[in-house]
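I'll drop the sequence and a predicted model, then ask my questions.
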Amino acid sequence: MKSGFVNIFGKPNAGKSTLMNALVGEKLAIVSPKVQTTRHRIRAFLNGPGYQIIFSDTPGIIEPEYKLHERMMHAVKTSLEDADLALLIVDAKQAPDSADEVFAGLKLKVPAIVVINKAEMVKREALEKTVQFFLERPYCNEAVTVSALKRTGLDKLIDTILKYLPEGEAFFAEDDITDMPQRFFVAEIIREKIYDLFDEEIPYQTAVQVTEFKEKSTLIKITAEIIVQRESQKAILLGQGGQSIKELGTTARKEIEAFLDSKVFLELFVKVRPKWRDNDLHLKEFGYV
């Protein structure tokens, strides 16, 4: 039996969350074309014949601008400390130099596989040059090309991961796919829909907190608060006559019902908490610990 922790690192929008979802076959990490979507460290388990891989998706590596960013980068730091293997994700469309600088700065103490993602978007010659570039780097043990979106190259990646995992018993039950609670995923789904429906600063200055999660005989009643920094942002989220919050609630509810496999009654409220991203008490209250 092989069992170990495989933690995923990379710059924003390299496709870390899409890759983890594709590897485990479940949508556990939210995705968006917008950068800095992932704020928490999210674990997902892949069980196969003779192995259990515990993947951790981490926030994209950035220079912190406020305390929320500092909490996000702390999640990256703790992931560095407990990894058996690192997956370093690169966007194949981008020049490798900036990713190389980030990866070298991680000062890894475990083996690393560079995963060149979005391989379907570049020509083979360019892909081969990127592979060779990373194979020459001291932190890179192997380089694998994949398309997380198209789900190609994943079997080869899993085989490569297994070469580096230690032998040992499974850490989690075979039927488990994550150690995160349902409330967390509900809040993340709502936040994902905010990224989908709103532009500019709204997604980045918004947090979601589930305040009620009650399983009744015919449905699950969920109440969530959407936290913003300014009254003007609250007005945008509500929309004229409440149309925007209604659209957000409808789209989020449908995905939450699919995720929970249950009918859901969803209530959303918008609250203003000025400068919450730089307030330690608010960050702790909203789950950024």
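Yes, it's here. Since the structure is predicted, the reported quantities are computational estimates derived from the model, not experimental observations.

CA atoms for contacts and neighbours, from now on please.
Will do.

what's the nearest residue to residue 9 if we skip its chain neighbours?
Leaving aside its sequence neighbours, residue 9 sits nearest to residue 88 (CA to CA, 6 or more residues apart in numbering; 5.0 Å).

What separation is there between the residue nearest to residue 162 when sequence neighbours are not counted and residue 253?
Residue nearest to residue 162 in three dimensions, not counting chain neighbours: residue 2, with 7.4 Å by CA to CA, 6+ apart. Taking CA to CA, to the nearest Å as the measure, residue 2 falls 38 Å from residue 253.

ok, these two, which is more surrounded?
A side-by-side neighbour count of residue 2 and residue 253, using other CA atoms under 10 Å, places residue 253 first with 21 against 18.

which other helices and strands contact the host helix or strand of residue 128?
For residue 128, the host element (DSSP states H and E) is helix 124-135. Judged by 3 or more CA pairs under 8 Å, 6 or more residues apart in numbering; DSSP states H and E, helix 124-135 is in contact with helix 96-105, strand 112-117, strand 142-145.

what's next to the second one, contact-wise?
With contacts defined as CA atoms under 8 Å, 6 or more residues apart in numbering, strand 112-117 is touched by 14-15, 85-92, 130-131, 134, 139-148, 161.

for stretch 220-233, same thing?
Applying CA under 8 Å, 6+ apart, the external contacts of stretch 220-233 come out as 187, 202, 205-215, 234, 262-276.

Please check those and keep the buried ones.
Buried by 16 or more other CA atoms under 10 Å: 187, 202, 205-210, 213, 234, 264-268, 270-273, 276, out of the contacts of stretch 220-233.

Got another one to weigh against that:
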Amino acid sequence: MSVRPSSDDQAHRAGFACFVGRPNAGKSTLTNALVGTKVAITSGRPQTTRHTVRGIVHRPDAQLVLVDTPGLHKPRTLLGERLNDLVRSTWGEVDVIGFCLPADQKLGPGDRYIAKELAEAKRTPKVAIVTKTDLVDSKTLAEQLIAIDRLGAELGIEWAQIVPVSAVSGKQVGLLADLLAPLLPEGPALYPDGDLTDEPEQVMVAELIREAALEGVRDELPHSIAVVVEEMLPREGRPADRPLLDIHANLYIERPSQKGIIIGPKGARLKEVGTKSRRHIEALLGTPVFLDLHVKVAKDWQRDPKQLRKLGF
């Protein structure tokens, strides 16, 4: 005689959801809002995310593992091509795709391009997520919802849901999780309770430094900043109740002329980058940190396969 599992066991679901969309559509901010803490870096500049960051949402009925990918875009460099390949490969490995479309911007060629690509992933359920709803009035939001519904009908995409959210205010973020959970396969949790991401600490530390470096830079500095954490070691000789973690990291830019922008007058900007990122790093790791930052030139690294490998891409 077989023993039937309890209804709770039957109901529990676990799986992967992928957020896609053009650059700066709010994917990373939404990931952080759902997880409840910073696991993906955010920036007002497009193409901020370069690593696939997994944020883990724990619920009594489900475990939702969020895969945050770079924005799909028309590539102009070898790095751009590799990031697009990363997005497409991720689509084939997840249980549900969330297509993020900002409420404050009308649908454009970039959205249509992504939607056409999504239409080819026929077996994967797709949820249209209207982000940044706090920036628009109800009339504009309604027009955007109608436009997204029409886009799906035109391209043969049957949206499992169309959900308006604001990651900044938290409005309907919980509802989005409620709607994504039933689209996951039944099964036990994939990660231990309490885990919020499976990203290595060094990768997350590097991303937090890069986020701080991207803030406030002038327009002449393109997205040519890469960060490599060379070393993370506890300071020797410290008492157990006063630990200190030494972190040595290099910020790489493409041209010598960009070095002054990152460092700033008398090193003021680099010091500000260190102060901002250290605060987030200490919150992430739960320990005091000494952060040693250096700026180095890796000429045209976005176009050089050897440099890309060295910098982890």
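Done, it's in. If you're wondering where the values come from, they're calculated on a predicted model, not measured in any experiment.

just to revisit the earlier point, out of the helices and strands packed on helix 124-135 of the first structure, indicate the one that is most buried.
Of all these, strand 112-117 carries the top mean neighbour count, a mean of 26, counting by mean count of other CA atoms under 10 Å.

returning to what we had before: could the helices and strands packed on helix 124-135 of the first structure go into TSV alongside distance to residue 30 of the first structure?
Shown next, in TSV, are these (distance: least, CA to CA, whole Å):
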stretch	distance to residue 30 of the first structure
helix 96-105	22
strand 112-117	17
strand 142-145	22
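
between these, which gets nearest to residue 6 of the first structure?
Residue 6 of the first structure sits nearest to strand 112-117 of all those, at 9.5 Å, using CA to CA.

Mean distance between that closest one and the second structure after superposition?
In the superposition with the second structure, the average deviation recorded for strand 112-117 of the first structure is 0.4 Å (mean CA distance after the TM-score superposition for the first structure).

The second structure: matching residues for that strand?
With TM-score structural alignment applied, strand 112-117 of the first structure matches the range 126-131 in the second structure.

against the second structure, where does the helix of greatest length in the first structure fall?
Secondary structure of the first structure per DSSP state H: the longest helix is helix 243-260. Aligned by TM-score structural alignment, helix 243-260 of the first structure corresponds to residues 268-285 of the second structure.

mean shift of the matching stretch relative to the first structure?
Averaged over the aligned pairs, stretch 268-285 of the second structure sits 1.8 Å from the first structure after superposition, using mean CA distance after the TM-score superposition for the first structure.

what's residue 106 of the first structure in contact with, if anything?
By CA under 8 Å, 6+ apart, the residues touching residue 106 of the first structure are residue 80.

What distance do you get for it to residue 5 of the first structure?
Residue 106 of the first structure is 17 Å from residue 5 of the first structure, by CA to CA.

again with residue 60 of the first structure
In terms of CA to CA, residue 60 of the first structure sits 18 Å off from residue 5 of the first structure.

three-state assignment of residue 294 of the second structure?
Of the three states, residue 294 of the second structure takes strand according to DSSP: H, G, I helix; E, B strand; the rest coil.

what residue of the first structure matches up with it?
Checking TM-score structural alignment: residue 294 of the second structure goes with residue 269.

Leaving out chain neighbours, which residue sits closest to its match?
Leaving aside its chain neighbours, residue 269 of the first structure sits nearest to residue 225 (4.8 Å; criterion: CA to CA, 6+ apart).

Just give me the neighbour total for the residue mapped onto that neighbour from the second structure.
Taking TM-score structural alignment, residue 225 of the first structure has residue 250 as its aligned residue in the second structure. Counted with other CA under 10 Å, the neighbours of residue 250 of the second structure add up to 18.

separation between residue 250 of the second structure and residue 205 of the second structure?
Remark: distance between residue 250 of the second structure and residue 205 of the second structure (CA to CA) = 12 Å.

So for those two, which residues contact both of them?
Any residue near both residue 250 of the second structure and residue 205 by CA under 8 Å, 6+ apart counts here, and that gives residue 229.

quick one: contacts for residue 9 of the second structure?
Contacts for residue 9 of the second structure (CA under 8 Å, 6+ apart) come out as 187-188.

hmm, back to that, buried sites along the helix holding residue 128 of the first structure?
Neighbour-count burial for helix 124-135 of the first structure flags 127, 130-131, 134-135 (criterion: 16+ other CA under 10 Å).

for the match of residue 225 of the first structure, helix, strand, or coil?
strand.

Same question for residue 137 of the first structure.
On the three-state scheme (three-state DSSP), residue 137 of the first structure is labelled coil.
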